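>>> Build me a model from this:
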Amino acid sequence: MSIRGPEALASLDEAMRDIRREEDEISKRLARSAERISKIRETEAELFRQLAQLRLDPAIQAELDGRISQAEVKARDMMKAHAKDLSQSEKDLAAIDAGLVNSTESRGAALKELDTKQAELKALAARIGASIAKDPGFAAKRKEATELADIAAQSMRKTEQAEADREQKGRPYRDDGLFMYLWERGYGTSGYRANNLIRYLDSLVAGLVKFEKARPNFAMLNEIPLRLREHAERQIALAKQAEAEADALETEAINAAGGKPIRDALDAIQSRIAAIDAEIVAAEDKRDDTAKALASLSEGNDPAFAEALAALAAGLGREDIQTLLSEARLTRTGQDDTIVAQIDDARARIKDEDSETLEQKDRLKTLAARRRELEDIQWEFKKQRFDDPRSTFREDRLVGDLLNDFLRGGISAATYWGQWQKSQNWQAGTTDWGGGVGLPNNGRSNSGPWSGSGGGGGFNWPDSSFGGGKSKPSSGGFNWPSGNSGSRPSTGSSGGFSRPRTGGSQGSRPSNTGFKTGGGF
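Got it, this is the predicted structure:
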């Protein structure tokens, strides 16, 4: 079952909210654990006072009690300040989350407006399609654009075949170390430079590998794809120009029929969506920094707080106190045994809390990493305009099993994003009608000849009246092939996700997602 772009993005938004909720819950658990540890330390200190009263003379007892009390007072004061900072961070995070929810809802409303305007433009094009198609000037220009697009597509297919041959047939040459040695030195060309001895030795090597016969073949394998790609790119440029001219004629006709206000409205909606997206990115980055600060406070990493607890723990670990405890263990009085047992229990509870805290810290780090990866995916999703109402996805598993696999770490973010790209299509009967909608590839289908995957390319006109029922590529902005590949890069230019990051880091969910908070992925 296929899913539409807005619903797909809503599922990703819901998964993001689940991650954020679990992050908040773990931060609160860590904060409670740090508080429990500090209180257990205070209890331990009181137990040592009671033990000192039983076993030490008043002078030593007073000295020990003073040291413990001083550490306790410092820890208690730091705990109050720490709790205040923790509470403020929690409020800041809640405010950012509320703002993100509002921004997401505003964006969803804008997408619905976009859907309505696109439907209006589609209906208008359906009404005037027949008359535009009958215009001799348009028909001739559209025919020219179609023919040039076919030529360009054929040229690109030949180029890709030649590049595949270069890779396959050139491998034996590249695997021959002696041949490549001579090739890289430029042996047999005007650029070859060597003294007489090296020339003589190289000639022996050349005779051994039959270099004189093999070099032209290898040179041809490398040269043909380059020349073919240059030719293909020239054909693509001609096809682009013809398409732009045909699209200009269409735009004039649609504007004359009342389409310009609709396209202007679409432009305004897209600008509003872009502004919301910028706000979301800024809020997400701010939230990331705030979440890090909250996690640090929750873990008891505030320097003053940590110092106070360390001082208390050090006071309780002094040699004279440990001696007191050891001697108490050797006696068989009931009071000593009770206090010692309570001290042992307090220390066991602290150990348990520390162990659980380590697990929760690791979980929090995993959640933070997954959240940032999901932010990257959402950014690319919006950048490619996959959330457009006309965008569809064949695989509903993308918001079910595959989403769970990604969240649990079973597949990487790049792999998961690649699955979205493979599954994505544009609804038939949609186009830019001269621009203004801002659809990725400006109305072309992902299966078009310029995407590197073959196929007919472009969107069908609403009533198949334009261009005799054939698909019609739109103008401008399409990802025409360049460089060494005809395919669109899946992520940023550096090979990673392209979401900008500042600071220090970088609808209802369907019932079959299986994604749960509390360690459910």
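>>> contacts and neighbour counts: CA atoms only from here.
Fine.
>>> residues touching Leu402, list them.
Tyr416 (Cα atoms under 8 Å, 6 or more residues apart in numbering).
>>> and the gap between it and Glu23?
22 Å (Cα to Cα, to the nearest Å).
>>> again, but for Phe406
Distance from Phe406 to Glu23, by Cα to Cα: 17 Å.
>>> which of those two has more neighbours?
More neighbours surround Glu23 than the other of Phe406 and Glu23, with 24 against 21 (other Cα atoms under 10 Å).
>>> Would you tell me what helix or strand the more buried one is located in?
helix 5-55 (DSSP states H and E).
>>> which helices and strands sit right next to that helix?
Counting contacts by 3 or more Cα pairs under 8 Å, 6 or more residues apart in numbering; DSSP states H and E, helix 5-55 packs against helix 58-134, helix 260-298, helix 303-316, helix 319-330, helix 334-383, strand 391-393.
>>> Could you also give me the structure for this next sequence, so I can compare it with the first?
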Amino acid sequence: MITGRQALGSIESSLASERAEIDQMEARLRGLLGDEEGLRKEDLEDFRRLAKLRLDELLEGRVFGEIERVERQAVTLLAERDQAKAKVDEELAGIERELTSLKAQRDAKSDSIDGLEAEIGRAEDATRTRLEQDREYSAQAEAARKLDIQAANAEEKASQSEGELSAKGAAYESNALFMYLWNRKYRTAEYSAFPLFRWLDGRVARLIGYDDARANFSRLREIPKRLREHADRLDSEADAEDQRLMDLWQKARQADGIGALDAKKEAAEGELEEIDAAIDAATARQNALLEERASFAAGEDQNSKAAIDLLAEEFRQADLAKLLRDAQETLRTEDDRIVSNLVARRREQQQIDASRVQLKEALDRRIQRLNELGSVASEFKRRRYAQSDSRFRDGVLISMMLRDLLEGSLARDTFWGELNRQHSRRRPAPGPDMRPRGPIVFGGGSPSRRSGGFGGGRRSSGGGFRTGGGF
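Below is the predicted model of the structure:
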């Protein structure tokens, strides 16, 4: 058994773990991106060396000028990228501080609500003790208890009679001749037929003993109907008595100042909802910025892509390609070494590209898991599962379901359906029961029926009722 706050804490812990994993992946991506930028810089230096070795002064100057122009543009773009990323990092740090403050406020407000619930519980205990000596309340409690027992007995008998109708009525309903005459309303004022058909129906009735069977079947159908009407009437009367008892209880609570505590608790819960809304809004901004920061780490932001495209286009220029071809045709070992370095870096670049693609895909999945977890946390609070009176039977099962949900092996509806089945509300311990056997207990600020609350559910008790009849 774990509390709703503990379950929410587990979800938030998973959120923190996902963010830490995202930070690690982004760091690895930034490392790969830095490696790529280093390789391109080394390529530029090698092209400079080749130009010195192979080109005449005029061409050398033009190539150098072009390379330097491209390099300056790329450096400018990357500097702009770093500035944009620094701004995102600053905003993320601000949101993290905001979330830390909001979560501290949430914990404090939840503790305040817990304190108010405990204070309400103690006040209600005192009210119950006082009501033990209240004649009006005791008399009403006894009246409600008696009617509850009567209604329970009536419900038991009505249900049993309805069950017998289903079982014993099958013998009648399966007899085609009997049901033909029954549906024709034979032997009633509503029956009408031509003389020939009336004579034939009479022959059939005598053949199957219809008159006795009809009397038994009518009685079998009528008894459950009457018993159900009686049970429903008693149930309504018992509800009315229970409501009068609840009114006395609420009046006593108000007189003892518990209503003011209820109002304070309701106001605190409203403030808690406002804090949760602020947390959700900050988390949404945080997730959007995390995705933007991930694009920087992967080199997919506008400035990084422009710098990469600029350098790649420059390497595809004819003069640079001619440098490579000419270097391979010379006998100079320095040319060959430079070309060998360029080729090796191309292979290394391909490996880095493959690693970067895989890591970016993994990062995208992590961000998706983070968004899903954030959605779960928001829905968890929206359903008021994080309240202090909230309980879940199996904390381990919840952790397993959460993992399966994030991995995609558990449907969202299934997750929430099972979570709802695991959920219950803790109620304050009942005080002295004013009705020795009655089904009203105290909790949550007002009496409620064990069978499902005022006006709902059926009572059950001992007793029995059997009907005769047969076919």
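>>> TM-score them against each other, please.
Laid over one another, the chains give 0.69 as their TM-score (TM-score structural alignment, normalised by the length of the second structure), with 376 aligned residues with a Cα RMSD of 3.9 Å.
>>> Return the most buried member of the helices and strands packed on helix 5-55 of the first structure.
strand 391-393 (a mean of 22; mean count of other Cα atoms under 10 Å).
>>> Spatially, what comes nearest to Asp433 of the second structure if we skip its sequence neighbours?
Nearest residue to Asp433 of the second structure in three dimensions, chain neighbours excluded: Val441, at 7.0 Å (Cα to Cα, 6 or more residues apart in numbering).
>>> Arg221 of the second structure now?
With Cα to Cα, 6+ apart as the criterion, Arg221 of the second structure has its nearest non-adjacent residue at 6.6 Å, and that residue is Leu165.
>>> Isn't the one you found up against Ser218?
No: contact criterion Cα atoms under 8 Å: Leu165 of the second structure and Ser218 do not qualify, at 10.6 Å.
>>> Settle it for me: which of these two has more neighbours?
Using other Cα under 10 Å, the more surrounded residue of Leu165 of the second structure and Ser218 is Leu165, with 19 against 13.
>>> quick one: the host helix or strand of the more buried one to chain centroid distance?
In the assignment (DSSP H and E), Leu165 of the second structure maps to helix 135-173. Offset of helix 135-173 of the second structure from its chain centre (Cα atoms, centre = their mean, to the nearest Å): 39 Å.
>>> Which positions within it qualify as buried?
Using 16 or more other Cα atoms under 10 Å as the test for burial, helix 135-173 of the second structure gives 137-138, 140-162, 164-165, 168-169, 172.
>>> For Trp182 of the second structure, the count of nearby residues, please.
20.
>>> Check Ala298 of the second structure too.
By other Cα under 10 Å, the residues close to Ala298 of the second structure number 24.
>>> how many neighbours does the residue lying closest to it once chain neighbours are set aside have?
Spatial nearest neighbour of Ala298 of the second structure, excluding adjacent residues (Cα to Cα, 6+ apart): Leu29 at 5.6 Å. Look at Leu29 of the second structure: counted by other Cα under 10 Å, it has 25 neighbours.
>>> now do Gly408 of the second structure
Count around Gly408 of the second structure with other Cα under 10 Å applied: 11.
>>> That one and Met401 of the second structure, how far apart?
Distance, Gly408 of the second structure to Met401 of the second structure, by Cα to Cα: 10 Å.
>>> Kindly report the same for Ala278 of the second structure.
27 Å.
>>> Once aligned, what mean separation remains between the helix holding Glu23 of the first structure and the second structure?
Compared with the second structure after fitting, helix 5-55 of the first structure deviates on average by 1.8 Å (mean Cα distance after the TM-score superposition for the first structure).
>>> Tell me what angle that helix forms with helix 303-316.
Counting by axes from the mean of the first three to the mean of the last three Cα atoms, to 10 degrees, helix 5-55 of the first structure points 30 degrees away from the direction of helix 303-316.
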